[in-house]
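> coords please:
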Amino acid sequence: DQWQELGCEERFEEVDRELALAASIGFNTLRILIEEQGFGVWYHDHDGFMARFERMLSVMGRHEIRAIIVLGNDCSRPKPLWKLPAPGPQPCDWGYHGGRKLSQHGSFPGAVGYTSLDDPALNPKFYQMCEELLTKYRDDDRIVFWNIWNEPGNNGRGKITAQHLQKLFELGWRIDPKQPLAADLWGGAYGAADDKNEAQKVAGACSDIVSYHSYSPLASQIDIAKRLKTLYGRPMVNTEWLARIIGCEVFDCYPFFAQNRIGCMCWGFVAGKYQTYEPWEGMWKEVERGGGQRYDLSKWFHDLFRPSLRPYDPRELDVIRNVNAQMDAERAGESVRAKIAKTRKIIAEDMWQGFRRTKFDFNGRTAWVVEPSRAPRAEMPWTWTMQWAEAFVDRTGVPDLLRQGFHHVTLEAFDLRATDEGVAQFADFQKFLVNALGFAPKADLVGMSWGGFFSVRYAAAHPANVSKIYLDAPLLNFDGFGREPSRIGPWSAVAPTNGDWSADPGMPVNQAEAIAKAGIPVLLLYGGQDQTVQPAKNCELFAARFKKAGGTIDVNQRGLFGHHPHGVDPDKTGLITGFFMR
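So this is what the prediction gives:
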């Protein structure tokens, strides 16, 4: 349907609408498959195909969207079902991935696919089409790269396609287009020397850039990207991804691709006749045999928009728009990372709990900022775990707040134990976040154990810098905790001569009144059986003084808990997120 004359006016109107939609969320590239379908039209209606191909590029150009052009394709059906596509009405079967009951997506396990290149009469014609397109558009800036083969070696075609793919690369090298040439790496050994897929080895050896496919969840996406970078060291584009039913989601994978400068093309955009929102046929067969328990069939497989052009999940589009805006800001030097890099050395970038994290040097200390995937809230709120930022994360509500548009930070300064010098470092860090990155002027503090000690001392010294404090089994008093340097660090040098830490004005337990009078609300969680930080000398004494001073404090005592675990069960974090968001 995409390339034939029948119905083309209606289709181009549809293309125009959908490309406008793509541009509205920040997409700038479209992967166009010619392969068997386009070849069938080129063969039967050469001039019409060429005119419509040019028209497609022109329509895309109006929306500032460029093309990735796919020529060959090994996603194919066995020879008994093969025929060269011909112009005319193109029926579809509803309810099937690929738009037909016997699709190439798992309907024929173990069978060898068949394509036009296996037909002696059509083989030279196929290369003729490729040569014509590569020659005519060799200098066309509307084309990003020539994706000359989709999944070479799929459907048992490894040895068959290897020679065809090599020949097509050689044709491309002779024409020498200015755009890169790349065939897809899509599984197994990804074209490495030990790959049993001969066609994929050709793809790995001959491609100018890495075009690869992965429908895996984030952890596997990270591993695959590292592996491909090690194998090839070339620019990378994941030309097929997004598989919600097996855990490949927009919310974490899309930010990962952006952070690592990996281009990405989600398979499917608006739900239509091809029905890529349906599971692969092979998945259904597995389910029907009693397996497939890992598949979440309540979700769409691919596609971002419904036929009405409304989103499948508006939250996904929030993420896509924001990440695209972040990368535009990156190029303009205005992203969070770019602003950090203006004055600080970037140490590393990675994914933290599914969100982009930038680690950097701050006055000789490691600091990091985690960005929300969706658009940040207008007021730019942020949470700050002051110590143990990697501990009990899913129990603290921090990931939930990131999903709500908060940023999250930490500064590693445990050695200073929030002495006056440590508090000054914290204040300098906040000044940087507010002035250089545009964060809200007041922080939401997360203080677990020692982090509670840091939080209270910081808030007492700089009450104007703090919005709210969530304290979790906080250490607030050294009395009963220990006085060895290994325990209390530099505080051991200023220990009271009589050993009575409870009377020391520097102890957070003695700063409850100051924080209460500053109007800083507190959420306090602690275990009634805590043997590490004794409640009577820490949490309970602090809470009593805080209440007496007129402060707002929500106390949650968990009678049977000890010092650990911090936080609450992951499905109950609304207690914490609600505190910070109200």
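> C-alpha only now, for contacts and for neighbours.
Will do.
> where do the helices sit along the stretch 251-400 of the chain?
For the stretch 251-400 of the chain, the helices defined by DSSP state H, counting those that start in this stretch occupy 281-288, 314-331, 336-343, 398-403.
> Who are the packing partners of the third one?
Counting contacts by 3 or more Cα pairs under 8 Å, 6 or more residues apart in numbering; DSSP states H and E, the secondary-structure elements packed against helix 336-343 are helix 314-331, helix 420-437.
> any idea how far stretch 211-222 is from the chain center?
The chain centre lies 11 Å from the centre of stretch 211-222; the measure is Cα atoms, centre = their mean, to the nearest Å.
> and the end-to-end length of it?
Using Cα to Cα, to the nearest Å, one end of stretch 211-222 lies 15 Å from the other.
> in it, what counts as buried?
Across stretch 211-222, burial judged by 16 or more other Cα atoms under 10 Å covers 211-218, 221-222.
> Turn the helices and strands packed on helix 336-343 into TSV, columns for mean neighbour count and distance to Leu171.
Converted to TSV, those look like this (neighbours: other Cα atoms under 10 Å; distance: least, Cα to Cα, whole Å):
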stretch	mean neighbour count	distance to Leu171
helix 314-331	17	35
helix 420-437	17	50
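> Is it possible to get the ones you listed out as TSV so that each row also shows distance to Asp45?
Putting the helices and strands packed on helix 336-343 into TSV (distance: least, Cα to Cα, whole Å) gives the following:
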stretch	distance to Asp45
helix 314-331	39
helix 420-437	57
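> out of those, which comes closest to Asp140?
helix 314-331 (23.6 Å; Cα to Cα).
> which helices and strands does that closest one pack with?
With contacts taken as 3+ Cα pairs under 8 Å, 6+ apart, helix 314-331 sits against helix 250-259, helix 336-343.
> what about the last one, distance to the chain center?
Just to be clear, that refers to helix 336-343. For helix 336-343, the distance to the chain centre is 21 Å (Cα atoms, centre = their mean).
> Okay, buried residues for it please.
Within helix 336-343, the residues that count as buried by 16+ other Cα under 10 Å are 336-341.
> one more, for comparison:
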Amino acid sequence: MKLRLLFSLLWCTVLFSACTENAKNATADRAVWTKEQANNWYKKQPWLVGANFMPSTAINQLEMWQADSFDTLTIDKELALGQSIGMNTMRVFLHDLAFEEDSAGFINRVDKFLQIANKHKIKPMLVIFDSCWDPFPVTGKQRAPKPFTHNSGWVQSPGQLALKDTTQRPRLEHYIKRVVAHFAADDRVLAWDVWNEPDNMTGPSYEKVELKNKVDLVIPLLKKSFEWVRSAHPSQPVTSGIWVGNWSDSTTLKPIEKLQLSQSDVITFHNYDKADEFEKRIVQLQRYGKPIICTEYMARPNGSTFATFLPIAKKYHVGMYNWGFVNGKTQTIYPWDSWTKTYTAAPPLWFHDIFNTDGTPYKKDETDLIRKYTEEVNGKR
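Got it, this is the predicted structure:
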């Protein structure tokens, strides 16, 4: 009897310890991936080639995701164009206010988007926050594009008011945790980009109304955002891309860049320079020993083109997302300087974008080249 009682007590102790450990594991945030974990994930992926995707009928993230303007017909048609040239991924921007206004509907629409993308063998990278362009997003009907102006209606997320107001942190936390948790085990999602260009001060477009201490406000929220994403235990990699600065050595990195790089499962970056600078950036980032993905490139007048960048990316097996896809309401065929320079017609050379609205290529030699490279590496899809 004593032995049976002792055995029972020991068994209860083992069960209690196991339950306690499981509870700890359930509540602990997922750790940043090791080099081995990141590279094992990357080995399972095709060469990632895609675009930053916004349907041509949407001026910004809100118009893309709000119920009355969510355009599945255009999304389906335009993702089919991506599939036709061998693209297998798209980088897609979400928005906290679209979720706040209609959380269940927003998640359903993201799910519908993933269904359409999956039909076209495309796995999107989902972007949670973004510091670029208009600091004052408002839900509802979005304004019409300003003629001949690059990204005249794109909006930040979170907006300036939310960034300044610490009482809105629980709302932003709920947005991140709910969305990531819902898709955390979803194989249709490639990765989570926590914050696009978090220290972007918007240049001449909105600099008169931009917060002077914006970066000081962003850094702690960016840190928390990484924590909130990981608390949902995503099976997909988490990242935030660096985009300007001196990356030659760890001592030359800005504090926000150190945060981004240290918290990223895979390394992402932007580059709109010439080919030699693009390659130099890749070599600099190789010291982290993790997969490298360029989540923004391709500004033709700058020398950042498919012809100059894709061969280098193939050489180093760097994933590639060009900016712009179908010429539409974002008007990114116009250059950044369209905010300070007057245009009255399409520029002699498109800045971004690949296709006309009718689905024909802007430059057939470009789409042929993209298809050639993707088929060489990944085969026909």
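> how far is stretch 233-245 of the first structure from where the chain is centred?
11 Å.
> What residues in the second structure pair up with it?
Aligning stretch 233-245 of the first structure against the second structure (TM-score structural alignment) gives residues 289-301.
> Tell me the buried residues in the matching stretch?
Result for stretch 289-301 of the second structure [16+ other Cα under 10 Å]: buried residues 290-301.
> ends of that stretch, how far apart?
End-to-end span of stretch 289-301 of the second structure (Cα to Cα): 32 Å.
> ok so, going back, in strands, which of the buried residues of stretch 289-301 of the second structure fall?
Using DSSP state E, the subset of those located in strands is 292-296.
> roughly how far apart are Arg227 of the first structure and Trp300 of the first structure?
29 Å.
> Neighbour count for those two, which is higher?
For Arg227 of the first structure versus Trp300, the count of surrounding residues by other Cα atoms under 10 Å is larger for Trp300: 20 against 14.
> what does the more buried one align to in the second structure?
In the second structure, the residue paired with Trp300 of the first structure according to TM-score structural alignment is Trp350.
> Just put the helices and strands packed on helix 314-331 of the first structure in JSON lines and tack on distance to Arg11 of the first structure.
Formatted as JSON lines, those follow (distance: least, Cα to Cα, whole Å):
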{"stretch": "helix 250-259", "distance to Arg11 of the first structure": "28"}
{"stretch": "helix 336-343", "distance to Arg11 of the first structure": "41"}
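> looking at these, which is closest to Cys75 of the first structure?
With respect to Cys75 of the first structure, and counting by Cα to Cα, the nearest of those is helix 250-259 at 24.5 Å.
> Could you tell me the angle between the closest one and strand 236-241?
Calculated by axes from the mean of the first three to the mean of the last three Cα atoms, to 10 degrees, helix 250-259 of the first structure forms an angle of 160 degrees with strand 236-241.
> and for helix 250-259 of the first structure, what are the contacting residues?
217-218, 221-222, 242, 263-264, 316, 319-320, 323, 327, 349-351, 354-356, 373 (Cα atoms under 8 Å, 6 or more residues apart in numbering).
> show me the contacts for Met87 of the second structure.
48-51, 122, 374.
> mind redoing it with 7 Å?
By Cα atoms under 7 Å, 6 or more residues apart in numbering, the residues touching Met87 of the second structure are 49-50.
> how about it, what's its partner in the first structure?
That one, Met87 of the second structure, aligns with Phe27 by TM-score structural alignment.
> For that match, give its distance to Asn197 of the first structure.
Per Cα to Cα, Phe27 of the first structure is found 33 Å from Asn197 of the first structure.
> before we move on, what about Cys539 of the first structure?
In terms of Cα to Cα, Cys539 of the first structure sits 63 Å off from Asn197 of the first structure.
> Arg545 of the first structure now?
In this view, Arg545 of the first structure and Asn197 of the first structure are 71 Å apart by Cα to Cα.
> between the two, who's got more neighbours?
Between Arg545 of the first structure and Asn197, Asn197 has the larger neighbour count (other Cα under 10 Å), namely 23 against 17.
> unless I'm mixing things up, Gln331 of the second structure is touching Thr149, no?
Yes. Using Cα atoms under 7 Å, Gln331 of the second structure is in contact with Thr149, at 6.4 Å.
> and whatever residue of the second structure lines up with Arg66 of the first structure, how many neighbours?
In the second structure, the residue matched to Arg66 of the first structure (TM-score structural alignment) is Lys123. Residues near Lys123 of the second structure, counting by other Cα under 10 Å, number 23.
> Skipping its backbone neighbours, what lies nearest Lys123 of the second structure in space?
Among residues not flanking Lys123 of the second structure along the chain, Thr89 sits closest, at 4.6 Å (Cα to Cα, 6 or more residues apart in numbering).
> repeat for Ala184 of the second structure
With Cα to Cα, 6+ apart as the criterion, Ala184 of the second structure has its nearest non-adjacent residue at 4.1 Å, and that residue is Pro234.
> show me the residues around the one you found that make contact.
180, 184-185.
> Tabulate these (JSON lines), appending distance to His95 of the second structure.
Shown next, in JSON lines, are these (distance: Cα to Cα, whole Å):
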{"residue": "Val180", "distance to His95 of the second structure": "13"}
{"residue": "Ala184", "distance to His95 of the second structure": "18"}
{"residue": "Ala185", "distance to His95 of the second structure": "21"}
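> are any of the residues you listed buried, and which?
Here, 16+ other Cα under 10 Å leaves 180, 184 buried among the contacts of Pro234 of the second structure.
> Quick check: helices, which of the contacts of Pro234 of the second structure are part of them?
The helices, defined by DSSP state H, take in Val180 from these.
> that older thread, the match of Arg66 of the first structure and Val189 touch, don't they?
Yes. The pair Lys123 of the second structure / Val189 is scored as a contact, 5.5 Å apart, by Cα under 7 Å.
> On the three-state scheme, the match of Arg66 of the first structure is what?
Put simply, Lys123 of the second structure is coil when judged by DSSP: H, G, I helix; E, B strand; the rest coil.
> Show me which of the contacts of Pro234 of the second structure is closest to Met64 of the second structure.
Using Cα to Cα, Val180 is the member of those that lies nearest Met64 of the second structure, at 18.9 Å.
> and that closest one, what pairs with it in the first structure?
Match for Val180 of the second structure (TM-score structural alignment): Leu134.
> how about the match of Arg66 of the first structure, what does it touch?
Lys123 of the second structure touches 88-90, 117, 188-190, counting by Cα under 7 Å, 6+ apart.
> Among these, which one is most surrounded by other residues?
Thr89 (30 neighbours).
> can you pull out the helices in the stretch 51-200 of the first structure?
123-136, 158-175, 198-206.
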